[in-house]
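> Compute the structure for the input listed below.
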Amino acid sequence: MSSTLVLLRHGQSQWNLENRFTGWVDVPLTGQGEAEAREAGRLLAAEGLRFDAAHTSMLSRAIHTLWLALGEMDQPWVPVTRHWRLNERHYGALTGLDKAETAERHGEDQVHVWRRSYDIPPPPIEPERDDDPCRDPRYDFLDDRVLPATESLKLTLERVLPYWHDALAPALKQGRTLLVAAHGNSLRALVKYLDDVPDDEITQLNIPTGVPLRYRLDDRLRVVESGYLGDADKAAAAAAAVANQAGGGTA
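This is a model prediction of the structure:
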């Protein structure tokens, strides 16, 4: 029995546009981000994909991307699960800072370590800040001790994997077709796991906004085929744009 999994990074957000570290802060899509989400829906519709279920994070830029894509596919009825484990990587004390200014203040080498090392997180967010997840009512049902104050990609993977094992993998083993609309780093974590990407290589992977990445999996959830939908050159250019942001990275 085969299954299909589509990973979709949210469209451009306001803080993507402003080149700021976003993480768990809830910011809206830009007009371009909304257009990217609709284009993703058109690409998925052109492939004839019919989803059994969809999954997204607790952050509105991913939720709205999913809504717009499903609307474009005329599949607004698809059951949707929102879960905090699919949230973006938490950038700790860097949250909200302009990436270029942060590089000027701390040095490009230090910021590169925080952004692109696999297992070195930025300094933790100060607990008195209003954007500390422990102060966000949407996470009131969680023990504060599971909420991150900062994360590396390694820690993000450790947060995301339980959702893969508990929610996504069982459905895929039943031959379901799933859509996951999430974030650059939570999706990077899934790609690392699915493709068994080495630690020193996954940090160089850039996932473009609004371009669906389709996986075909066998009955043991091994990758049979994967690739971005639509124009390959356009997807590559979008990924390069992510990599070339000043101080760069995902948000």
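> contacts and neighbour counts: CA atoms only from here.
Will do.
> show me where the stretch 151-251 of the chain has helices.
Assigned by DSSP state H, counting those that start in this stretch, the helices in the stretch 151-251 of the chain fall at 153-163, 169-173, 184-195, 199-202, 232-243.
> let me redo that: the stretch 1-150 of the chain
Using DSSP H, counting those that start in this stretch, helices in the stretch 1-150 of the chain cover 14-17, 31-46, 60-72, 99-106, 108-116.
> Quick check: which of the ones you listed is buried the most?
Mean neighbours per residue, mean count of other CA atoms under 10 Å, is largest over the helices of the stretch 1-150 of the chain for helix 60-72, with a mean of 23.
> Next, the angle helix 31-46 makes with that one.
Interaxial angle, helix 60-72 versus helix 31-46 (axes from the mean of the first three to the mean of the last three CA atoms, to 10 degrees): 40 degrees.
> Counting by contacts, list what helix 60-72 packs against.
Counting by 3 or more CA pairs under 8 Å, 6 or more residues apart in numbering; DSSP states H and E, the packing neighbours recorded for helix 60-72 are helix 31-46, strand 53-56, strand 177-182.
> out of these, nearest to residue 232?
helix 31-46 (12.5 Å; CA to CA).
> In terms of secondary structure, what does that closest one contact?
Short answer (3+ CA pairs under 8 Å, 6+ apart): helix 31-46 packs on helix 60-72.
> returning to that earlier point: and the helices of the stretch 151-251 of the chain as CSV, adding mean neighbour count and distance to residue 123?
Conversion of the helices of the stretch 151-251 of the chain to CSV gives the following (neighbours: other CA atoms under 10 Å; distance: least, CA to CA, whole Å):
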stretch, mean neighbour count, distance to residue 123
helix 153-163, 19, 14
helix 169-173, 17, 33
helix 184-195, 21, 18
helix 199-202, 14, 21
helix 232-243, 15, 22
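> For the comparison step, fold the sequence that follows:
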Amino acid sequence: AGYQFDICYTSVLKRAIRTLWLAMDATDQMWTPVVRTWRLNERHYGGLTGLNKAETAAKHGEAQVKIWRRSFDTPPPTMDPDHDYYTTITKVNMSEEQIMELNLPTGIPIVYELDKNLKPIKPMQFLGDEETVRKAMEAVAAQGKAK
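Okay, the predicted model is just below:
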């Protein structure tokens, strides 16, 4: 794809680290510095963490689950807005409406091109072919629906 990375970020989850290794190896960039942080671990859902999404949607309704999963200002149950992590989420120049409709595909790396102040220059780009990314986004959208 012609990408040349200055630095790579990953969570501390083994599967994420291994995926990064594969991407770095495939692009012959194993020398690139890596920052690992728990802040990039999977989404934290407060009181909903670990619950089955379909069962949660059946119990609370698909619309409420979507709000909990996407909103920056409506936390899931028992997540206090004063929690340390609540304010660390940034919108990346997206409206609340765009965020509510965004289905981030799992397992597909995202690339941001940043300026010297670490502000995005361009919108996020997914590293994957269009069809694979589309199918992954559809799968994520279906996770919050009742069965």
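> Tell me how the two chains score on TM-score.
Comparison of the two superposed chains (TM-score structural alignment, normalised by the length of structure 2) gives a TM-score of 0.73, and 142 aligned residues with a CA RMSD of 3.0 Å.
> related to what we said a few turns ago, make TSV out of the helices of the stretch 1-150 of structure 1 and add distance to residue 180 of structure 1.
Formatted as TSV, the helices of the stretch 1-150 of structure 1 follow (distance: least, CA to CA, whole Å):
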stretch	distance to residue 180 of structure 1
helix 14-17	20
helix 31-46	12
helix 60-72	8
helix 99-106	27
helix 108-116	23
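> out of the ones you listed, which comes closest to residue 187 of structure 1?
That would be helix 60-72 among the helices of the stretch 1-150 of structure 1, by CA to CA, at 11.6 Å.
> Structure 2: matching residues for that closest one?
Aligning helix 60-72 of structure 1 against structure 2 (TM-score structural alignment) gives residues 14-26.
> That stretch vs structure 1, average offset?
Stretch 14-26 of structure 2, aligned to structure 1 and superposed, deviates on average by 2.1 Å (mean CA distance after the TM-score superposition for structure 1).
> Need the residues that contact that stretch.
10-11, 30, 32 (CA atoms under 8 Å, 6 or more residues apart in numbering).
> Give me the buried entries from those.
With burial judged by 16 or more other CA atoms under 10 Å, the buried subset of the contacts of stretch 14-26 of structure 2 is 10-11.
> circling back: residue 122 of structure 1 is nearest to which of the helices of the stretch 1-150 of structure 1?
Proximity to residue 122 of structure 1 (CA to CA) singles out helix 108-116 among those, at 5.2 Å.
> about what we covered before: same list (the helices and strands packed on helix 60-72 of structure 1) but as CSV, adding distance to residue 96 of structure 1.
Listed next are the helices and strands packed on helix 60-72 of structure 1 as CSV, based on distance: least, CA to CA, whole Å:
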stretch, distance to residue 96 of structure 1
helix 31-46, 19
strand 53-56, 22
strand 177-182, 19
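> Would you confirm that residue 186 of structure 1 contacts residue 88?
Yes: Residue 186 of structure 1 is in contact with residue 88 according to CA atoms under 8 Å; the separation is 5.5 Å.
> circling back: so for residue 16 of structure 1, which of the helices of the stretch 151-251 of structure 1 sits nearest?
helix 232-243 (9.2 Å).
> which part of structure 2 lines up with the closest one?
Aligning helix 232-243 of structure 1 against structure 2 (TM-score structural alignment) gives residues 130-141.
> Enumerate every residue touching the residue nearest the centre of structure 2.
Of all residues in structure 2, the one closest to the mean position by CA atoms, centre = their mean is residue 104, 5.6 Å from it. By CA under 8 Å, 6+ apart, residue 104 of structure 2 lies in contact with 137, 140.
> That one -> structure 1?
Counting by TM-score structural alignment, residue 104 of structure 2 corresponds to residue 207 in structure 1.
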